[in-house]
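Chemist: For reference, the sequence and a predicted model appear below.
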Amino acid sequence: MAARGDVRFELFEAEDERETLDFDILDKIIKQLEYYFGDKNLSRDKFLQRKLESGNGWVEIDVLLTFNKLRSLTYKKWTVSAAFYWKGSQLLEISRDETKVRRKPAHPWPRRSRTELDELTVFVKGFPLNTCTDELDKFFGQFGQSVDVFMMCHNKTRKFKGSVFATFATKDEVNAFLSRESVKFNELELTRAIKQTRHAIRVKKDAEYEALAEPAEELKVVPGCLLRVTGLDKVTTWKSLKEALEPYAKVAFVDYCESKGEAVLRFIEEGAAHAVLTKLEQHGKGLHIDGNRVIVEALEAGEEVEYWKKLAAIKRKLRNRRGRHNSRSVQRGKKRRSEERSISPDNMME
C-alpha cells in the first residue's frame, strides 16, 4: 500500500490479481476522465449530468468504468486510484475512500450553453492522417492550459480525417490562437476557423437551397417526438436502434447517419422524447445499444423546427424525382406504343 496526501491505493486486490502499472495507461486514464468531465462533453452528456446532480458533484468510479473508452484502459477501481496518485489532475480529484471522482471545487462545471461552447471551439484541419491523440494533446498544450480536442474520424473505419474541434478554456485563448499569422504541425500549415463561422457557412448554403426550392407542403408536425442518439458504434443498425427504444415509446421512423455515428428517432406520440428520457433516468443505467453506452437527448424547439423543414425539403425532392421519372416513363410508353402501331400487321396492310 502507498500513500500520498489524502490519496492512497493498493497495488493489487488479491495475491492472484497482481498487475504491473503501466504509466502510459495511467496518463491515458486521467486524460479520458478529464474528457468525460470536460465542459464540452458535460454540456451534451445528459446521463453524466444527472449523475453529477444526484451525487452532489461526485460520480462513482464503478459507473465510469461502464464507459467503453475507460473500460478499454482498465476495469479496476484501484487502477483509477493509482492514476490519480501517480499522475494527478488539474481538473479532477478522487474521494478519500477512492470510490468517486468529481471536478475540483476550484474548477466547477460552468454549465455553458451550446452557443457559448461553440464560441470557444475552433475547427482545425490539415493534420497527417496518422496523427495520434497524444501528439494532438501536446500540440494544443502550447496554446492553452486545458484544451479539449475532439478528433474527427470516419465512422466505419475509425480512421482519423485530419481535422479536429479544439475547445479552449477562454475567449482570449481562442483569439490568440486564431490571430497567429501561421500555425504549423510538423511543418504542415493548418487551416483554422471558429466553429460558429464554419456552421454559418453551412447554414447559408442550406438557406440558399431552400430559397430555390418550391414552397414545402404542409407536414403533420408532432411536437416533442424527436430524440437524438449519438456515440453509436459502427456495428449498430437502424433495426437495433429501434429495438432498443421501442420498449419506451412507439417508434415511427429512424433517421440514421452511419458516417456520423448518430441518429434521430421520431416517435408517434407528442412529447414522447422527454417521456423516454424520464424513463431512462428512472432506470439509472443510461442507454446501451450493441454493448455501447450512447448519449440520448431530446431536440430543442429550434432544432425541431429545422428538422421538420429539412424533412419537408427531402420529401419535396423525392416527389419531384418521382414526377420526372413518371413523366419520362409516360413519354417512353407513348413512343413504344407509337412504334408498335407503325409495325403492326394492320398498318402494314394499309
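Modeler: Yep, that arrived. All of these numbers come straight from a predicted model, not from anything done at the bench.

Chemist: alpha carbons only for contacts and neighbour counts from here, please
Modeler: Noted.

Chemist: Follow the chain on from the top helix by length along the chain and name the next helix or strand.
Modeler: For the chain, the helix with the greatest residue count under DSSP state H is helix 301-342. Next helix or strand after helix 301-342 toward the C-terminus (DSSP states H and E): helix 345-349.

Chemist: on contacts alone, who are the packing partners of that following helix?
Modeler: Applying 3 or more CA pairs under 8 Å, 6 or more residues apart in numbering; DSSP states H and E, one finds that helix 345-349 contacts no other helix or strand.

Chemist: now it, how far from the centre of its chain.
Modeler: Here the centre of helix 345-349 is set off from its chain's centre by 69 Å, with CA atoms, centre = their mean, to the nearest Å.

Chemist: contact partners of it?
Modeler: Residues outside helix 345-349 that contact it (CA atoms under 8 Å, 6 or more residues apart in numbering): R341, S342.

Chemist: and S89, how many neighbours?
Modeler: The number of residues packed near S89 is 18, by other CA atoms under 10 Å.

Chemist: now swap in the one 10 residues further on and tell me
Modeler: The burial metric for T99, expressed as a neighbour count using other CA under 10 Å, is 16.

Chemist: what does A275 give?
Modeler: 16.

Chemist: before we move on, what about V235?
Modeler: V235: 12 neighbours (other CA under 10 Å).

Chemist: Now do the contacts for it.
Modeler: Counting by CA under 8 Å, 6+ apart, V235 has contacts D290.

Chemist: ditto for L91
Modeler: E34, R103, K104, H107.

Chemist: Could you do F47 as well?
Modeler: E281, G286, I295.

Chemist: and the comparison structure, right after this:
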Amino acid sequence: MAADTNGSGDGISDLEAKIIKQMEYYFGDINLMKDKFLKEKIQEDDGWVTIETMLKFNRLRQLSPEQSVICGALKKSDSGLMEVNEEGDKVRRNPSKPLPEDSKERRDELNARSIYAKAFPLDAHLDELMAFFETYGAVENVFMRRDFHKKTFKGSVFVTFCTKEDAEKFVKEEGTKYKELDLEKKLFKTDYFKEKTSNKKKDAKPPKPGKPPVEETKETDEEKAKTQMTKNAVLFFKGLNTETTREEIKNFFSDHAEVGWVDFDKGKAEGYLRLREPNSAGPTLEKAKAANDGKIIIHDTEIETRVVEGDEEVEYWTRMFKDIAEKNSKNRRGGRSGGRGGRGGYSRGGRRNRGGPQGKKRKKD
C-alpha cells in the first residue's frame, strides 16, 4: 500500500501541530516500546493502523474526531516519522525508522536524557508543561506524577528530552522558574531514585536487638514492583455514576477477560481494574469497546477508560504491594495480641502454648 509523503510543515495550525505531536508520541520510541496494544495492532497489517482505532485514544479524540483532519495534519509533518496511506484512513510509523529494541543499553540511554522536576502548580495542565519544557529543547515525553489514591497532580514530573544536552541544560540552569515560581528540585531521573533510596535508608528504624541489619543492597519498592507486577494488566476508569457498584464493573469486563480485582469504592467516580493475565489490558479495552459501539457504559453512564502504562503503572503496583504488606502486618499483630490469651492459653489451632501445663486436655465449652 503506497503512502503519501509528508509535507514541509509550512502553514501548520495550532490544532494540526498538537495532532502531529500527539500522533508522533503514540508512534514514538518511548510509548511504542511499552504500548502492547498499539504494538499488536502494528503487526496486523504491515504496520498500518486505522484512524478508527487511533480515535479510541481519548487525548487524540479530544483534539479532533475527524479522520480527514488527523491525516491532513500528519501530511504536513516534516519529521518523517509517520506515513498516511493513499485512502487517508490508515497511518503507520515509517518503516525506515524501526523501533529500537528494549535493552539495558536503550534504557540507560533514555535515562541519560530524562529528568525529574518538582514544585509545579497543582492545577497545571499537560500542554502548559510541555510548552515550558520545550523552551529548553525538543521533548519526547512529559509524565505528570499523580497521587495514588486521589489521582490529583502531585506537582512533580518526569521529562524525557530528545537529547542529553538539552536535559543537562535544564538541570544545570540556576534559578529556573515556572510562571514566577521557583522550582524546588531539578535532577536527572536516575539521581532522583538514588536520592529517594538513600533517604529511605536514613529514615529506616534501627534493627531490633538480635536481628540482622537490613542489607544495603536492598531493592527499592519500585524495583520490587517491577519484578512482581503483572505487566500491562491494569485499566483506569473515571466518570462513574456514584451509584455504581464494584460488582457491576467486574461483570461488565468479565465478558472480555478474567478480572483479578476492582480497586474501587462505591460513591467515588474513578478507580482501577486489575486483570489476571499479563498484556491483557489493551486487548480487553478494545474488545469491550467493540462490543458496545466504541463506548464503555456502566450503570447507564459512559465512562472514560484507559490502559495504565509506564511510570504510572509502576507507581500503581508499588502502592498496591505496600498496602498489602501493611494490611498483612496489622493482621499479624492483631493475631498475636488476641490469640495467645496468656500463659497456658490456646492458639487458633487449638494446641496448647508451650508455657502452659502439659498433658491436660481442655474441657469443652
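Modeler: The structure has been received and is ready for your questions. Computed from a prediction, not measured in an experiment: that's the story for all the values here.

Chemist: now, which of the contacts of F47 of structure 1 sits nearest I194 of structure 1?
Modeler: Proximity of the contacts of F47 of structure 1 to I194 of structure 1 was ranked by CA to CA; the top entry is I295 with 25.0 Å.

Chemist: Now do the same for that closest one: its match in structure 2.
Modeler: Matched across to structure 2, I295 of structure 1 falls on V307, judged by TM-score structural alignment.

Chemist: so is V149 of structure 1 in a helix, a strand, or just coil?
Modeler: Here V149 of structure 1 is strand, with the state taken from DSSP: H, G, I helix; E, B strand; the rest coil.

Chemist: Looking for the alignment partner of it in structure 2.
Modeler: So, by TM-score structural alignment, V149 of structure 1 is matched to V142.

Chemist: Just give me the residue closest to the centre of structure 2.
Modeler: E312 (2.5 Å; CA atoms, centre = their mean).

Chemist: Please report how far it lies from E174 of structure 2.
Modeler: Distance, E312 of structure 2 to E174 of structure 2, by CA to CA, to the nearest Å: 29 Å.

Chemist: Repeat that for F193 of structure 2.
Modeler: Using CA to CA, F193 of structure 2 is found at 22 Å from E174 of structure 2.

Chemist: what does K205 of structure 2 give?
Modeler: K205 of structure 2 is 36 Å from E174 of structure 2, by CA to CA.

Chemist: ok so, going back, so for the one helix or strand the residue nearest to the centre of structure 2 maps to, what gets flagged as buried?
Modeler: Element membership for E312 of structure 2, per DSSP H and E: helix 310-339. By 16 or more other CA atoms under 10 Å, the buried positions in helix 310-339 of structure 2 come out as G310, E312, E313, V314, E315, Y316, W317, T318, R319, M320, F321.

Chemist: ok, now stretch 259-266 of structure 2?
Modeler: For stretch 259-266 of structure 2, using 16+ other CA under 10 Å, the buried residues are V259, V262, F264.

Chemist: Can you tell me the SS state at I201 of structure 1?
Modeler: helix.

Chemist: just to revisit the earlier point, of the contacts of L91 of structure 1, which is the nearest to K315 of structure 1?
Modeler: Of the contacts of L91 of structure 1, the one sitting nearest to K315 of structure 1 (CA to CA) turns out to be E34, at 42.8 Å.

Chemist: what helix or strand is that closest one on?
Modeler: Secondary structure (DSSP H and E) places E34 of structure 1 in helix 23-36.

Chemist: quick one: contacts of that helix?
Modeler: With CA under 8 Å, 6+ apart as the criterion, helix 23-36 of structure 1 contacts 41-42, 69-70, 73, 79-80, 82-84, 86-89, 91-92, 148.

Chemist: Mean distance between it and structure 2 after superposition?
Modeler: Mean deviation of helix 23-36 of structure 1 relative to structure 2 after superposition (mean CA distance after the TM-score superposition for structure 1): 2.4 Å.

Chemist: Next SSE downstream of that helix?
Modeler: Following helix 23-36 of structure 1 toward the C-terminus (DSSP H and E): helix 39-44.

Chemist: Please, a ChimeraX command that selects the buried ones among the contacts of helix 23-36 of structure 1?
Modeler: Remark: buried members of the contacts of helix 23-36 of structure 1, expressed as a ChimeraX selection using 16+ other CA under 10 Å:
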select :41,42,70,73,79,80,82,83,84,87,88,89,91,92,148
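
Chemist: Can you list which of the contacts of helix 23-36 of structure 1 are found in helices?
Modeler: Using DSSP H, the contacts of helix 23-36 of structure 1 in helices are N41, L42, K69, L70, T79, V80, A82, A83, F84, W86.

Chemist: Now do the fifth one against L245 of structure 1, distance only.
Modeler: Think T79 of structure 1. Counting by CA to CA, the gap from T79 of structure 1 to L245 of structure 1 is 34 Å.
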